[in-house]
Structures are given as structure tokens and as C-alpha cells.
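Peer 1: Sequence first, then the predicted structure:
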Amino acid sequence: MRVLFDGEAPVAYGQIYVTSRELPDMDEAFAGQVNGLCGGGQPGALFLMTGTHTGRVRFTIELHDGEPPAAAEMWQEVVEVSFPPRAGVVDLVPWGDGTLARLPLIPEGQDNGRLPVYRARYCATGMDEGSDPFGGLDPDERAEDDDTYLDRRPDRYLLCLWPDGTTDGDSDRGGTDGGAGAGQTRSDAILRQTSGAAAYWHRWARALPPPPTLWEQVEAEMLTRLERDRRAHAYRVRDELRRWGGRLPSDRLRRVRGNIQGIVQLDRDLVDGVAGADAATQRQIAIWAARQAFTVAGVADLDWLRPAWTALDRGEPLPAEFADPTALWTRARGEPAVTFSTVTLHPAGWAPADPLHAILDAPVNPVAMALPALVAAGESDPLQAALEALWAAVTTYAARRAEFLTEVRRAFPFLDG
């Protein structure tokens, strides 16, 4: 026999716990039990009740190799429960506080991954006296600032543990009621009852609703997962509606890559019209939008751009020198590209009412905005090519974008079908 703890233990609300991990829930710990002093309904934890509501009580914890002799007559209350720990070392934890003591159930170096199911015998004496706030002392005889009675509580407790079977170290409560065995737990029992305090807690425990059956637990978990999946799906739908302008996209649109969200937010009907066209028409739209952008920017007729337009008209890939917007900018301007930033100061918390339109209404360099349209028109995916080229043209037209959107529909009337 080893004494794992022997000393004063602080209790509050008449509770103290032995736990492998998290603290037990009171109702779940006692549901389905006949005793209300030692709750073992949650794997890996014991919920221990005391007569003292608040104070320090004498507490002893013993670990035995086998079932110890019957409790001595001095113990007025004796109950037993099964205790399947989830770790080789458990903690004695007061209410609202950290660990008071570490309790090694397995000698160091002997943990082979399988832990016994322990039987826990919880003994108490003086619970009725402990239930008295002053522990039987006359409150009129103590000084007003004398709180030493909290350290001289009359109730005392003994917890005996011994192996009563085996289970996996991280298993939940399992097995059947009855005799001990591998992975099994036994029903709790009241071996001795004397005090009114103990009788009160026993009645309380027996009045609790029974714990859910294994099937009820499985069903509850299934329902929880279904609800979680439903919520996740609803979130994904809401997010997709937001990103796609309030209307769910087709699978074809979902597969499109590139910079298309701007045109989606600006004119979703146009996007759907383009998506409904055949690949050849989508390519025509892409080339047409690129020419419109370059025309507005005043660079559509540059001689060195002819190979690019010729390749697009023939359905051929763009020549390599036209596939980089930065290189195109350098050539169009006749000087290296320069990156610069413009900083605008606004009051804290300020934001435009319509960020998309605020961007499109800002001053732009039409040449810089038009160049990506040429690269976009050469994309291998004709739908991506059309949508990216349309967006580049919109940003080139900028504040005149309504004019461009009208021209698109005039050039391709079926887009409003």
C-alpha cells in the first residue's frame, strides 16, 4: 500500500476532484449512480463531495495492490465506484484552484500503455458536523476576525484505490455492470450510510436522469456532426453568394481562375451571359474587349503590337514578348516601369460606401489599365480570357465604364438572353 496524499485539502462548495484531465461535470459524474458522494460517471475523473462547504478537511488517498479489508468502523460513510483513469498520473484538484497534489497510479517506468480500471472506495466521517458552517463550534465564542475554524473542520475523508481490471489509457467508460474484467467497470455501491448529509446526496443522485445509453450517445454525436456540417455548408453558401454577387455560380464558373471577381461584382448578368456562350464566342469577346481597352488607351494601332493581334485573330498563343504586362508597359512608355504609391489620409474607421465603385472612379492611367487585357485575351481558358479582358477594359474606361458595358451588349446582344 502506498499513501499518495495525506494532509489538509481545501474544499469549496463541498467539492474536490481527482482527475486525469478536465474537471468533471457534477450531474454527469453522478447520473445513473445510487451514491451521491463519489461520482465516477465520467471517464478519468472522480467527483468527491464533502460535508464542509468551505474550509480545509483532512484528506488521505491510498493506493493498494488489491482490494483492501473492509473500511474501519470509524468511517461512517463508505461508497465505491469504478475509476478508469486516462493517465498514469492523476491530480487532486480543489474547486476553483490548480492541482493540489500529483497522484502517480503507475510506478515510474512501468507504464506499458494499458491502465487498470481502478475501484475507488470513498470513506467519510463527521459529514453532519462538517455541514455546520462553524463545524460544531459556538460562533458567539469566536472573535469576529477569527477564521481559524475553517482550518479545523470536523469531517475527514479517505479515498482508497486498487486495480480492478484493465483498459486502454485513453478509452472512455466502457464494459458492462457486474464483475470486473478487461475494460469493464462495476456498478457503484453504498456500503455504509450514517449521516443525514450523506443521505441527502444519495437521494439527489438517484433522482438524476439516467445517463444516455451508448446508442443515444452515438446518435447525439451523429446529430451534432450533421448540424456542424449543415452550418459549414450554409456558411460556404453565404460566402459564395457574397463573392459571386448574390447568385451561386455554375460549376463551369467555379473552375475559372484569374482576376474575375471585379467583373463578377460589377455586372453578374454579363458574367453569366459570357459563361453561357461557346468557347469560340468567348474568345471573340476576349479579343474584342482587349481591342476596346487599347483603343480607349490610344495604343491599339502601335506597329509593334501587330504580331499580338494577328496571333489572337488566328487563335494562336501570344508571342512570348507580349505575355508580360510589365514588359509591355516598358515598351509602350519607352522607359522602365516605375512603382510608386499614393497615400490618402482618412479619419479612423472611414471606409467608402461602395469600395468597388470608389476604385473604378479613381484617376487611372488608361495605358497601364489596358495592357493586362492583351495578356488576358491570350489565356488558354476562353472563359477566363473573356472575363479578365472585360475587367481590364472596365478599369481602362474607369468612370466611363457604363459606356463600355453598353458597347459590350451592343456588340454581343445575346449576352442579355
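Peer 2: Structure's in. What do you need?
Peer 1: drop to CA atoms for contacts and neighbour counts, all remaining ones
Peer 2: OK.
Peer 1: next one: the helix or strand that Pro372 is a member of to chain centre, how far?
Peer 2: Using DSSP states H and E, Pro372 sits in helix 366-377. In terms of C-alpha atoms, centre = their mean, to the nearest Å, the centre of helix 366-377 is found 43 Å from the chain centre.
Peer 1: try it against this one:
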Amino acid sequence: MNNRPGPVSEQSVTLVMDYGQFCVSGGLGDIDAELELLEQALATQPCAGDGNSFVVLSPHQNNFEMPVAVEVWDTRPPADREEWQQVCEGKLHVSSDGQVVLTSPTDTFTSCEVPGGDYLVEVSGRGFVNYGWPGTTTPDDVWRIRLWPDDGADPRPPQQWNMPGYGVPESSPPHETSAEQKQHDADPEWITVFEPGGGRLVRTSELRAQADEAAREAWGGFDPIEQVLEYTGGKALAEYDRALVLAVVELDDERLRQVARWCVAQAFHYAGLADRSWVATALTALDAGDRLPPPFATPETAAAHLHADRSHHNPGDGNSLEVTASYSRGRLDPFNCGPIDRPSFALTTIFAALDPDPKKAAFETLYHASVTFQRDARQLHVQLRETFGLPYATA
């Protein structure tokens, strides 16, 4: 009768292993922590763990069909290190979800069922032919993971493969990094981009460069102007008249308020509304810094009054004007939005001018006024420069 002890459960999985490393976790692993464990594993080869994850370095650079046997025991299994080339031990907590997860930097993973709890874990490998490139993407190395309940004993020291004619690789001592470098290192070096037909690895630095170039292209081939990035129409204004935007950015708060009030007046004049008594009193109040009179309590009440006012006045050519798209400097003019109701756009300027932030008030009022002017927005910008002595080009 054979009384030799055996595992409580056995499972076989296959992992796509790349970059000479894989991680065993109990469902509570963290990518940032795994990066730190990788650095520790390189410093104290061939493994490192923190109780939630266990990073293992493989002598082989890759094995895209790496077989792994996962065994759960009710006590420490019999020692058989002499049958394996590399052996590592550590501690691992498996969450109540009851899953042990194996991952590798190719963003692939596999998992198997293991009851939740605290374990000692042993990871063993053999069948190695080289440290580094094994000559194929599917070498013959095989791995085994054995887990048993943590009885308080310390993990046993690791065993590294002593490659004939080479020995064992030297450990890489951990290096100190600045706060800026730690922030940079927190980003992965590679990201998997999924496309029709499969995925591919792309350097994050390449993606950043592409994003920066796209941002410059969106801002007319120049760097974005951070001060107006969040303002309505900020990008459109910068692409249309960058020199004017850079000049207005430098104005003090009082001058910015003056720009906003001036833009409101120009928009109402161009829309043919400035001679309306209800508009004239509002412009006077705006210039004096007083509270706007009715119907300017809200944009909705002002719009309703405009609609009622039209029933008593002939709209004329200035009230509503349909236009077609025109071009400026070879680009589609951002202020030619197609057919618009010009008086309604003019109304938005007075509410933009009330914003508590003087800079936001100036730029958003200028934007709405420019849309009101549409194809004549260039004329509005010329008049703004002449009124406030703003340059036509940056230094």
C-alpha cells in the first residue's frame, strides 16, 4: 500500500511568458508593487515577494507556451530540489475569490482555483538551455507551483541554476532615484495597443511623442497655450489669431475687464441690437459695474425677451444672416459655423463678461463676439488691437 503523501488538488495551465519574468499573485497584486518587486528580484535573484505577489525571474527570455503545474498541499510537500534547476520560496495570500493569477509583461494572464488563505509557495523550474534567448519562442522549460498553508515557518533560500560554462548571473543592486524619476518610472515602458488583426507593443515614449505632435497640430502647429486651455473657444482663438491671444494673456485684470466689455458692445452693434432700449440700459450697467437690469437676469430670460422683441421689430439684415464657410490662411475659419442666429450669439457675450475670472471673461467674450462676427472676425480683431494698442505679432 502506497502511503506517500500527495497534493490535495492539481491543475495545469499555460502562460505566455516574456521578458524573462512572471508574477504569481493571489488576486490582491498591484502593478506598482510588482514593479518594485521586479527591482528587488533583480537585486536578490531569482525572486522577490511581498505576501500579495511573487515575482520570479526565468533564465529563459521567453516561452510563449510555458507549462505550469499548480499543486495545493495540506502541509509542506516532500523536498525534491535536486530534480529542479531553479527553486524559489515565498509567502502568498490568496483572496476570498479563490484565484491564483499568473501574469507576464505581455499583458497576458492565466489563473486557477485555489482556496482563499495564507500560504507558503514554492516555484520550481527546469529544462533551461541558456540565460537569455533560448533559441526559440517555445523552449522546453517546465514549471511547478506548490502551495501549502502557512505554518509560520520562514521560506527556504532560493536555488539558482548554475549554467555550465557560465555560472549564475550577477545581481543588480537597487538604485536610488529622485522623486521626478520615480514618477517617470511609474509609467510602463511598453503599452499593448489592440488593432484589427491583433495587438502590438508600443513604447509609451512613442505614444507621448505622438500625443504631443497631435496637440501641436490641433493648436495650429504651435505648443498649446496653457492659460486658455480650459476656456470655451480658447483653442479656436489661438489657432485663428495666436499673436492676439498671447497679447491678451499678458493684460492685467482691469484691462481684461475692459476687453470683455468692449467685445460685448461690438457684438451687440454688429448684431443690430445696440439701439434697443433694453440692450442699451444693460450695456450702460455693464460699463458701470452695476447689476444687469431685466431681462438679463438669466440667459433664458434674455433669450425669451429677444424672441418677444422680434414680434415688434422687423429683423432686417442684421438680425439673422446665413453664411457659408469661408477660409482664413488656408484653414477652415473656426468662426464660420454655418447659418447662425446672430442676435442670439450676441446675447451670450454679456453673460460671458460677468465671469468672476477676468481672464476667462475676456477670452470667452472675445470668442462669442468672434462667432457673432463670423467671416468678419478678422475685422473685430483688428479693431481690438487698435483700441487697446495690442501687437500684431509676438516678439
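Peer 2: Thanks, I have the structure now. Keep in mind that what you see is a predicted model, and the values were worked out from it rather than measured.
Peer 1: Please state their TM-score.
Peer 2: Superposed pair, TM-score by TM-score structural alignment, normalised by the length of structure 2: 0.55. Supporting alignment: 310 aligned residues with a C-alpha RMSD of 5.6 Å.
Peer 1: The stretch 51-200 of structure 1: helices as residue ranges?
Peer 2: Here the stretch 51-200 of structure 1 has its helices, by DSSP state H, counting those that start in this stretch, at 127-131, 196-206.
Peer 1: export the ones you listed to CSV and tack on distance to Thr344 of structure 1 and mean neighbour count?
Peer 2: Listed next are these as CSV, based on distance: least, C-alpha to C-alpha, whole Å; neighbours: other C-alpha atoms under 10 Å:
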stretch, distance to Thr344 of structure 1, mean neighbour count
helix 127-131, 70, 22
helix 196-206, 68, 18
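Peer 1: okay, these in TSV with distance to Val78 of structure 1 next?
Peer 2: Output for the helices of the stretch 51-200 of structure 1, formatted as TSV (distance: least, C-alpha to C-alpha, whole Å):
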stretch	distance to Val78 of structure 1
helix 127-131	12
helix 196-206	10
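Peer 1: tell me, how many neighbours does the nearest residue to Thr110 of structure 2 once chain neighbours are set aside end up with?
Peer 2: Once flanking residues are discounted, Thr110 of structure 2 sits nearest to Leu102: 5.3 Å by C-alpha to C-alpha, 6 or more residues apart in numbering. The tally of other residues near Leu102 of structure 2 (other C-alpha atoms under 10 Å) stands at 25.
Peer 1: orientation of the helix or strand following the helix holding Pro372 of structure 1 relative to helix 366-377 in degrees?
Peer 2: Per DSSP H and E, the first helix or strand lying C-terminal to helix 366-377 of structure 1 is helix 382-397. Angle between the axes of helix 382-397 of structure 1 and helix 366-377 is 170 degrees (criterion: axes from the mean of the first three to the mean of the last three C-alpha atoms, to 10 degrees).
Peer 1: Same question for helix 382-397 of structure 1: list its buried residues.
Peer 2: Neighbour-count burial for helix 382-397 of structure 1 flags 382-397 (criterion: 16 or more other C-alpha atoms under 10 Å).
Peer 1: can you give me the strands in the stretch 51-200 of structure 1?
Peer 2: Counting by DSSP state E, counting those that start in this stretch, the stretch 51-200 of structure 1 has strands at residues 55-63, 77-83, 89-94, 101-104, 114-125, 156-168, 189-192.
Peer 1: quick one, which of those is nearest to Thr310 of structure 1?
Peer 2: For these, proximity to Thr310 of structure 1 was assessed by C-alpha to C-alpha; strand 156-168 is nearest, at 73.1 Å.
Peer 1: hang on, the earlier thing: closest to Trp204 of structure 1 out of the strands of the stretch 51-200 of structure 1?
Peer 2: strand 189-192 (13.9 Å).
Peer 1: related to what we said a few turns ago, which among the helices of the stretch 51-200 of structure 1 is found nearest to Thr166 of structure 1?
Peer 2: helix 196-206 (27.0 Å).
Peer 1: Structure 1: which residue goes with Gly198 of structure 2?
Peer 2: Taking TM-score structural alignment, Gly198 of structure 2 has no aligned residue in structure 1.
Peer 1: gap between Gly198 of structure 2 and Ser205 of structure 2?
Peer 2: From Gly198 of structure 2 over to Ser205 of structure 2 the distance is 21 Å, taken as C-alpha to C-alpha, to the nearest Å.
Peer 1: okay, these two: which has more neighbours?
Peer 2: Ser205 (14 against 8).
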